[in-house]
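Enquirer: no sequence for this one, just the structure:
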């Protein structure tokens, strides 16, 4: 199992969430590829932590659908399974629809401006084929609704389900297929400015359902 070049990168004791985040990000960004074996000893050397927080993180990653534990054998990075990805997409789309419905009545002009600025960064990142910046800008755009909704359970559920989609998003945001999201974001902003929570929520849901999986099939 190839690991990032820096060993013991986390010299100070990590919280469980930090270990989980590091492993999840390495899977999502392709550092650990689908089907790759994840060995405790190598992960310990990379993260600079004991086996216990790694095992706990693996359980969370398994629940999130990012790893598969083979009893008595190994833990491997889960493949980009089409059925699982579509299932997560439906849940994520519904959660963002709810976030928009809750948030729109509470939005200020500052929130609207933040969404517009994030969409401008998103468009520029797509033009530059800068996948990391596109993902960040897209998260910032949708994050306004999630934050303003005031529902912490929404955020928790999205943190569990979105990583499965993130691998597909990385492929999509590196192609021309994502350009339509810029216009969808603009329409969401327009509806939010009008205070039309139901229409904005529906458009937000459609935006997430527009994510295609041809590259993952």
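Expert: Here it is on my side, so go on. Just so it is clear, the model here is predicted, and its values are computed rather than measured.
Enquirer: CA atoms for contacts and neighbours, from now on please.
Expert: Fine.
Enquirer: next up, the contacts around residue 78.
Expert: 34-35, 65-68 (CA atoms under 8 Å, 6 or more residues apart in numbering).
Enquirer: Three-state assignment for the residue sitting furthest away from the middle of the chain, please.
Expert: Here the chain reaches farthest from its C-alpha mean at residue 72, the gap being 30.5 Å by CA atoms, centre = their mean. Local secondary structure at residue 72 is given as coil here, using DSSP: H, G, I helix; E, B strand; the rest coil.
Enquirer: now the buried members of the contacts of residue 78.
Expert: 34, 65-68 (16 or more other CA atoms under 10 Å).
Enquirer: now for the residues you listed: which two are most distant?
Expert: Largest separation among these by CA to CA: 34 and 65, giving 11.7 Å.
Enquirer: among the buried ones among the contacts of residue 78, which one sits closest to residue 136?
Expert: residue 66 (20.4 Å).
Enquirer: separation between the closest residue to the closest one other than its chain neighbours and residue 142?
Expert: Computed as CA to CA, 6 or more residues apart in numbering, the closest residue to residue 66 that is not its neighbour in sequence is residue 78, at 5.1 Å. To residue 142, residue 78 is 26 Å away according to CA to CA, to the nearest Å.
Enquirer: use this one as the comparison:
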């Protein structure tokens, strides 16, 4: 029988560790736009060898978070309006699909966790804690992504959602972020009612109104009453 290559599995774990550390540092602003990423410094900081660092940087470049020039430097990318515009409808559509797939599978415990996540999200916004708001928002949406159990959705979101998270730091540091709380509430209510189509529509709207790049929503009491203005 073939012998599994355990060294490959270990390398993948190191690559993922490097990717996660760098992605999070870029999204939270620790690594700023234009900052040069030196492999030797990243090795010491993250505690992995150069190969997983290089693999992580290539993955980050595909995600639009870093820019590399052959034979020169690798730097954190600037916030690119076009890249955000390109990624936003894809991320919104995949979250819409995730919610549509997840709704029939959500348990009462999942719904309660989503409500708790939105409460934590709202509280973090009120006290101006952007990092906590992003973490709570991530946790809320991840419940549906996990319940959807679609590996392609998960992989594509892992690649492109961080690009939008950088924009969200701007949105969530302003009063505009409070609009997401109401959209989350309507999405969760629809999930609880088993209304997958309406829940999916609210999920899509949540991502398409990010940082004012989409129309501001008017949310009425009924599940179906959603208008853009």
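Expert: That came through fine. On a predicted model such as this, the values are computed, not experimentally measured, just so you know.
Enquirer: got the contact list for residue 34 of the first structure?
Expert: Taking CA under 8 Å, 6+ apart as the test, what residue 34 of the first structure contacts is 76-80.
Enquirer: how about 10 Å then?
Expert: Neighbour list for residue 34 of the first structure: 27-28, 66-67, 76-81 [criterion: CA atoms under 10 Å, 6 or more residues apart in numbering].
Enquirer: same deal with residue 66 of the first structure?
Expert: 23-24, 27-28, 34, 58, 60, 76-81, 161, 163-164.
Enquirer: change it to 7 Å
Expert: Listed by CA atoms under 7 Å, 6 or more residues apart in numbering, the contact set of residue 66 of the first structure reads 77-78, 164.
Enquirer: nearest to residue 198 of the first structure, of those?
Expert: For the contacts of residue 66 of the first structure, the nearest to residue 198 of the first structure is residue 164 (27.0 Å; CA to CA).
Enquirer: keep only those of the contacts of residue 34 of the first structure that are in helices.
Expert: 27-28 (DSSP state H).
Enquirer: with adjacent residues omitted, what lies nearest to the residue nearest to the spatial centre of the second structure?
Expert: Residue closest to the mean C-alpha point of the second structure, counted by CA atoms, centre = their mean, is residue 161 at 3.8 Å. Once flanking residues are discounted, residue 161 of the second structure sits nearest to residue 91: 6.3 Å by CA to CA, 6+ apart.
Enquirer: and residue 169 of the second structure, by the same measure?
Expert: residue 130 (6.4 Å).
Enquirer: is it true that that neighbour touches residue 171?
Expert: No - the criterion here is CA atoms under 7 Å, and residue 130 of the second structure misses it with residue 171 at 9.2 Å.
Enquirer: tell me which of those two has more neighbours.
Expert: residue 130 (22 against 19; other CA atoms under 10 Å).
Enquirer: tell me the contacts of the more buried one?
Expert: 124, 169, 172-173.
Enquirer: sorry, back to before: gap between the residue nearest to residue 169 of the second structure and residue 72 of the second structure?
Expert: For residue 130 of the second structure, the distance to residue 72 of the second structure - CA to CA - is 34 Å.
Enquirer: assign residue 14 of the second structure to helix, strand or coil.
Expert: Quick answer, by three-state DSSP: residue 14 of the second structure is helix.
Enquirer: distance of it relative to residue 185 of the second structure?
Expert: 38 Å.
Enquirer: looking at the two, which is more packed in?
Expert: Legend: neighbour count by other CA under 10 Å for residue 14 of the second structure and residue 185, higher for residue 14 (21 against 17).
Enquirer: ok, the more buried one touching residue 50?
Expert: No - the pair residue 14 of the second structure / residue 50 is not scored as a contact, 10.3 Å apart, by CA under 7 Å.
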